[in-house]
Every structure is written in C-alpha cells, then in structure tokens.
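Visitor: Please find the sequence and the predicted model below.
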Amino acid sequence: MSEPGALRMRLALLGREVAKFGVVGGLGVLVNLAVFNLLRHTTELPMVRASLVATVVAIAFNYVGFRYFTYRDRDKSGRTKEMTLFLLFSIVGLVIENGVLYAATYGLGWNGSLASNFFKFFGIGLGTLFRFWSYRTWVFRALPAKEAVQTAESFLEQAEPVPSPRRAGRPQPDRV
C-alpha cells in the first residue's frame, strides 16, 4: 500500500474510533446530565456533590461501553491494570469536569440552573478531550500482534517484487 493509502487507512480507522468513542461518550453525557439534574432537583445535595455522583455513575457506564463497544478489539489480557488506569484517568477527568463547575459556582457565583448545566457540559467537554487521549494511549492499547502485522504488511507492499528462484539464472524465451 502506498504512503497516501496507508495514511487514508489510518485516518479512516481513527475516524471510526472517534465515532465509537463519541457514541459511548454521548450516551455517557446524557447519563451524567440526567443523574446530575435528577439529584439537584430531588435531593438536598450541594451542586458539586451532585455533579460528582453523576460523574461516577457516568464513568461506570462509559467503562462498559468503551470495553465492549469502542475498544472491544483491543488487548484484554491485563484487566486489573486496565481498570486501574481507567479509574486513574477517569478521576483526572472528573477533577477537570467538576473543577470547571466548582469555579463557576463558588468562584464566580453562577449557580442558576442554566449556568450550572452550561458549566457542567463545558467541563465534560474538557474532561472528554483528556479522557480520549489517555484512554486510547494508556488504557485500551492496541494489540501488539495487530500492530506488527500492519507494519509487516506495509513493509511487504513497499518492497519490490523479487524474481522467483526457479526462474533465476534460466534463459527466458524471447517473446515477440
């Protein structure tokens, strides 16, 4: 495969990965916002605590979606390590997401329903950028064998054809 063809293939694979991540993430956002608003309107939890609970519920939902849909073809051998890294990076995303809401609510005093949902959504967006990078880089790593096969295939496709050993050294008939 030519270099432009290989690049197109890699971009297509990345596009599918981003789309699958987006589907799971989009559903996770809906879960997050639904739980957040349900807790805000039916309990006496302070806003940021309600947001933290909603984020934890969404993290659990997203793990199942990422493991069994988005990254189902990735290495499954080290589940304990995978879950530990997933939780670690999810906690960093949780801090990013809820840090934005905390700053808007307690730093700027914007705690109305519309403002809290806006800053919750904005924080989710920032946290999602971090999560996408960290999950694909560290948590749901591609299988080494698959990478090796792709590298070998691209190497073989770039190599020039070698004459077969049967024909080497034998005179070839003239064709007119």
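Guide: Noted; the coordinates are in hand. Remember, predicted model here, so these are calculated numbers, not experimental data.

Visitor: all contacts plus neighbour counts: C-alpha atoms, from now on.
Guide: Fine.

Visitor: Run through the strands of the chain in chain order.
Guide: Using DSSP state E, the chain contains no strands.

Visitor: A further structure is provided below for comparison with the first:
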Amino acid sequence: MTVVETVLSRVPEPIRSILIKHRELLKFAVVGGTTFIIDNGIWYLLKFTVLESKPITAKAIAIIVATIVSYVLNREWSFRTRGGRETHHEAALFFLISAGGVIINLIPPYISRYWLDLETPYVALWAQELADFLSGSIIGMLLAMFFRFWGFKRWVFPDELGRRRRSSVQSDDAEEELGHS
C-alpha cells in the first residue's frame, strides 16, 4: 500500500471519494507545499544576507531552486502516470511553463515594492516584510500555481501520452508488490 493510499484509508468516506477523484491535484498541492517551504526558506535566507538590497533577485533564485525540486517531484509522483515524452523534451516544456510561473509569481512583489512603495524607508520594516510575504509568497505563488497546474496537465504531462507511462508504472507496482509478498 502506498503512502497516499494509507493516508486516504484513514479519511472519512465522503471526503475520501473527493480526494481520490482529485488525486493528482492533491499530490500537486503536497509538492507545492514542499516547494513553498524551500522557496521561502531560500528567499528569506538570501534577502536577509547576501541579497539584502535585491529582494526580487533573491525571490527569483529561490523560485528557480524550488522549480527544479518541483520538476523531480511532479514527474516522479504527482503526474507519474501521465506524459511519456522523451525526458529532455518534457523537461524543456516543464521549465518553459515554470518560467511563465516565475514571471507571474514576481509581478505581485514587484508591484508591492516598486509601484506601491511598500518598502523601507516609506513603511516600517514589519510592513515591508508583511507586504513581501503576502505579495510574493501568497498572491504570486497562488497565481503561479494555478497557471502551472493547468500548463503541466495540458502540455507537459498530457493524459493522452500517459498510456506508455501508466503501463510502465503498473508493471513497476506489480513487481514491487511481488517483492513485498
């Protein structure tokens, strides 16, 4: 039994059916939560140290690192039964869609900092940090997440190409079951 199946077996039935129906979205959200922590950890580390005067650059670097982790986790877990393109083609499409997500993610903190002047000395440091978090880690990330989920399902891991991966995953799962019996 996989980790997801173990967790789902403990969820009450009406909710379990909904979660099973939207399993890919649930897995995508778990990957998103993981990369959210990576993104914000790197962002705050950089913007409070070596890139203190360049918070947008720090955010861009953090997003790029989180995107690489996201590719691996999404390919091998969230969308493992989809896709089927050659890895280099799939990766190129993934990073192209992700680049669009990076741009979308950076627009709200850019507006917050440079159009609305929500930065020191115009506002208190706590107000600047709250504005950065809300605009970059909440609004920007949510907008980028919806764009990426749509783009990944549509172009990177399309279901019509998934037949090859599904048969491969099913045979891997069957071998794994035999090995644990």
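Guide: Yep, it's here. It should be emphasised that the depicted structure is a prediction, and the values quoted were computed from it without experimental measurement.

Visitor: Next, the TM-score between them, please.
Guide: Superposed pair, TM-score by TM-score structural alignment, normalised by the length of the first structure: 0.72. Supporting alignment: 138 aligned residues with a C-alpha RMSD of 2.1 Å.

Visitor: residues contacting the residue nearest to the spatial centre of the second structure?
Guide: The residue lying closest to the centre of the second structure (C-alpha atoms, centre = their mean) is Gly32, at 3.7 Å. Contact analysis of Gly32 of the second structure by C-alpha atoms under 8 Å, 6 or more residues apart in numbering lists Ser70, Met145.

Visitor: corresponding residue for it in the first structure?
Guide: Counting by TM-score structural alignment, Gly32 of the second structure corresponds to Gly25 in the first structure.

Visitor: now swap in Tyr110 of the second structure and tell me
Guide: Matched by TM-score structural alignment, Tyr110 of the second structure corresponds to Tyr102 in the first structure.

Visitor: just checking, that match touches Pro46?
Guide: No - at 10.8 Å, Tyr102 of the first structure does not count as touching Pro46 under the criterion of C-alpha atoms under 8 Å.

Visitor: For the two, indicate the residue with more neighbours.
Guide: More crowded of Tyr102 of the first structure and Pro46, by other C-alpha atoms under 10 Å: Tyr102, with 24 against 10.

Visitor: before we move on, the earlier item: for Ala62 of the second structure, see how far away the residue nearest to the centre of the second structure is.
Guide: According to C-alpha to C-alpha, to the nearest Å, Gly32 of the second structure and Ala62 of the second structure sit 14 Å apart.

Visitor: still on that earlier bit, how much space separates the residue nearest to the centre of the second structure from Glu119 of the second structure?
Guide: Gly32 of the second structure sits 28 Å away from Glu119 of the second structure, going by C-alpha to C-alpha.
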